[in-house]
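In: Sequence plus predicted model, see below.
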Amino acid sequence: MSFADLARLSRGQPLRMLLVNAGDVESLAWAGLVQPLRLAQRMLGSGFALEVRTLATTPAVGCSEDWHIALLVADEQQPAPADGPLQAAIACCRGADYWGGVGAAVLWLAAAGLAAGVRIALPWALYADTEEITQRAILTPHLFELDGRHLSCCGGAASIDFSLTLVESLFGNVVQAAIKEALCIDRVRGADERQRVALQARFGALQPKLSEAVTLMEANLEEPLSTDDIANLVGLSRRQLERLFKQYLGSLPSRYYLELRLQRARQLLLDTNHSIVQVGLMCGFSSGSHFSTAFGALFGNTPREERQRKLAGA
């Protein structure tokens, strides 16, 4: 499921969203999430009902309201609160159509067994605390995730990207563009972009070969290396390398490499004035048709449509 599918929530009815702050109101995770949403509320009036609560103001016995989206939010350094208030907040959020956590709250939900088999974006700084949940949740290095009904964001500076992505998905790019202008934001990072140190934090000590292979890929986007070349350079057989990628990243090296190149291409299409042909070449695609087909398969639109999206936003 993609974030674009959330648009159905706001069709023909006021959208209702709940944010439960379980941490510091001054934290970057909270400020980045709530500011764009409050601006959207002012712009849309009765079309968007945003309610903000704390653990202390969340009912201890369930919630009677019907929320479309509900999120539990905490800075990554926030220790888990007492079990009673936390469970009450979780129960309130779980009643929404889509629900989840931001920052440390992602870890709390996973530790409570509520992310079994679910892809979650966990703050890289908390990866050391995941030993007990890695067999249940699927940790990804992304900034944020939508998996079924489950929303997650690594928090910190990514919270504002997550919030603006929700705004665009729910209310369209015109509303998002107005909020970006009000907040002086030029670019919104996508859900598929990675926390820069997440892989190193999670695998650097335990799986240095995997970390080294990903670093090689990131350094060779314009002239891609073959899987055999990467395996040789890190001192593994091709089969050993494929096993590592499958076990820890849920993908084959070739597929992971392709997605890295396509994510870079998407960033260049949105952030630069390079031609589409130039972007393809800069990301290792000698064939324009191959670039367009692979880009469309991953993102659901062509490089030309992605560039037009940038121009329309401008």
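Out: Looks like it arrived, so ask away. Source: prediction; values computed, not measured.

In: For the rest of this, base every contact and every neighbour count on C-alpha atoms.
Out: OK.

In: And the next helix or strand past whichever strand or helix holds L86?
Out: Using DSSP states H and E, L86 sits in helix 83-94. Using DSSP H and E, the helix or strand that follows helix 83-94 in sequence is strand 98-103.

In: just the angle between that next one and helix 83-94, please?
Out: Inter-element angle recorded for strand 98-103 and helix 83-94: 130 degrees (by axes from the mean of the first three to the mean of the last three CA atoms, to 10 degrees).

In: Only the buried residues of stretch 39-54, if you could.
Out: 39-41, 47-50, 54 (16 or more other CA atoms under 10 Å).

In: residues making contact with that stretch?
Out: For stretch 39-54, the surrounding residues in contact (CA atoms under 8 Å, 6 or more residues apart in numbering) are 13-22, 37-38, 167, 175, 179.

In: Use this one as the comparison:
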Amino acid sequence: MEKLINKENIVIGISACLIGEKVRFDASNKPSNFCINELGQHVTYKAYCPEVAIGMPIPRPTIRQIKKDDVIHVSRPDGSGDVTEALQAYGKKIAALSSNLSGYVFCAKSPSCGMERVKVYSPEGNPLVATGVGVFAQEIMKANPLLPCEENGRLNDPIIRENFVARVFAYRHWQILVEEGITKHKLMTFHSHYKYMVMSHDLVAYKNLGRLLARADLAVEEMASQYISGLMAALKIKATRKKHANTLYHMIGYFSDHLTPEQRQELCQQVEGYRNGLMPLVVPLTLINHYLMIHPKSYLAKQVYLNPYPQQLKLRYSY
């Protein structure tokens, strides 16, 4: 599937300050090294700064989320210059135009772009529990519940980073399928390529998606809708070393008749070494790919799990 994706046709929305645009309130930026220098080599960004887009100047007075009578408003700290409705309207506008996006990276803690844990204040200026969601970000996520979204700060975590990128590429694969026109056969083929990917995240979802595709009482459109919802929910669950090890052992089974006892022992030792945190995932995967070249298995070779995104990102080297 990777051949279907290139830098030009996988588009990710991003807060403009994260790719170096000096659009923050103090005319600064918050460039993300990962977004610019690593992921940026494989995707195309569509940058947005909602505060500038609604007419706020650079530089500009700070704004914050203020809770009054259980309603969140976004304004200057003294309550003047309310931009809540303007940010909401712009969010709805961009959400309606963002069907081609395969993911979104938001600027953390921003009253307009933060995904979660945005600071909220009382009208008197006292800090409340930081449970706010950026007004613009909220509209994007509400309109596109399947869209993979993350914040720049969370992407410093290697597991969260890998999970986000895997979801972005999976979602783009799905968008390509939709663009080509979904049939029951194409849906079954798509699922067959993602079986081990899903298994490494959620074994229950793996079984449920299989049962879904076995149903004969659903129109293909409804089946596809339920399938992609289930797939994206499953992939959002973080894969663990235990789940990865279980998936790797399933793959090893394909080589049972080809490996010597010594080769099989070496492979199992690498899987156990990974399970116990002694080596990164790339180590057992490299050996499995090596045996796959020597003993070709068509079904296994098509598994997205083996190459879910460009290898140059090296996302499986750090966990």
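Out: Here it is on my side, so go on. Computed from a predicted structure; not experimentally measured.

In: TM-score for the pair, please.
Out: The TM-score (TM-score structural alignment, normalised by the length of structure 1) is 0.30; 159 aligned residues with a CA RMSD of 6.6 Å.

In: Show me the buried residues of stretch 39-54 of structure 1 that map onto helices.
Out: Under the assignment DSSP state H, those contribute 39-41 to helices.

In: quick revisit: can you name the two of the buried residues of stretch 39-54 of structure 1 that are farthest apart?
Out: Using CA to CA, those reach their maximum pairwise distance at G47 and T54, which is 23.5 Å.

In: Tell me if I'm right that A143 of structure 2 and G91 touch.
Out: No: in this structure, A143 of structure 2 is not within contact of G91 by CA atoms under 8 Å, at 9.3 Å.

In: Quick one: the strands in structure 2, in order.
Out: 11-15, 44-48, 64-68, 71-75, 101-106, 120-121, 149-151 (DSSP state E).

In: Who are the packing partners of the last one?
Out: This means strand 149-151 of structure 2. strand 101-106 (3 or more CA pairs under 8 Å, 6 or more residues apart in numbering; DSSP states H and E).

In: quick one: the strand it packs on to strand 44-48, angle?
Out: Orientation of strand 101-106 of structure 2 against strand 44-48 (the same axes, to 10 degrees) gives an angle of 50 degrees.

In: which other helices and strands contact strand 101-106 of structure 2?
Out: strand 11-15, strand 149-151, helix 158-180.

In: Could you pick out the longest helix of structure 1?
Out: In structure 1, ranked by residue count with DSSP H as the criterion, the top helix is helix 253-271.

In: Go through that one and flag the buried ones.
Out: Those would be 253-254, 256-270, for helix 253-271 of structure 1 by 16+ other CA under 10 Å.

In: now stretch 159-178 of structure 1
Out: Buried residues in stretch 159-178 of structure 1, defined by neighbour count with 16+ other CA under 10 Å: 159-171, 173, 175-178.

In: And the helices in structure 1?
Out: 28-44, 83-94, 104-111, 158-171, 173-183, 198-203, 208-219, 227-234, 238-249, 253-271, 276-282, 288-299, 303-313.

In: what's the closest of the ones you listed to V73 of structure 1?
Out: Closest to V73 of structure 1 of the helices of structure 1, according to CA to CA: helix 104-111, at 5.7 Å.

In: still on that earlier bit, same for the longest helix of structure 1, what does it pack against?
Out: Judged by 3+ CA pairs under 8 Å, 6+ apart, the packing partners of helix 253-271 of structure 1 are helix 208-219, helix 238-249, helix 276-282, helix 288-299, helix 303-313.

In: hey, which of these is tucked in deepest?
Out: Among these, ranked by average contacts under mean count of other CA atoms under 10 Å, first place goes to helix 276-282 (a mean of 20).

In: In terms of secondary structure, what does it contact?
Out: Helices and strands touching helix 276-282 of structure 1, by 3+ CA pairs under 8 Å, 6+ apart, are helix 253-271, helix 288-299.

In: Point out the one among those helices that comes closest to R243 of structure 1.
Out: helix 253-271 (9.2 Å).

In: quick one, the closest one and helix 208-219 angle?
Out: Using the same axes, to 10 degrees: helix 253-271 of structure 1 against helix 208-219 is 40 degrees.

In: now helix 253-271 of structure 1 against helix 303-313, angle please.
Out: 30 degrees.

In: quick one, which of the strands of structure 2 is packed in tightest?
Out: A comparison of those by mean neighbour count, using mean count of other CA under 10 Å, puts strand 101-106 on top with a mean of 25.

In: Rebuild the helices and strands packed on helix 253-271 of structure 1 as JSON lines, extending it with distance to V102 of structure 1.
Out: Putting those into JSON lines (distance: least, CA to CA, whole Å) gives the following:
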{"stretch": "helix 208-219", "distance to V102 of structure 1": "26"}
{"stretch": "helix 238-249", "distance to V102 of structure 1": "22"}
{"stretch": "helix 276-282", "distance to V102 of structure 1": "33"}
{"stretch": "helix 288-299", "distance to V102 of structure 1": "24"}
{"stretch": "helix 303-313", "distance to V102 of structure 1": "27"}
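
In: Specify the stretch among these that is closest to A88 of structure 1.
Out: Of these, nearest to A88 of structure 1 by CA to CA is helix 238-249, at 33.4 Å.
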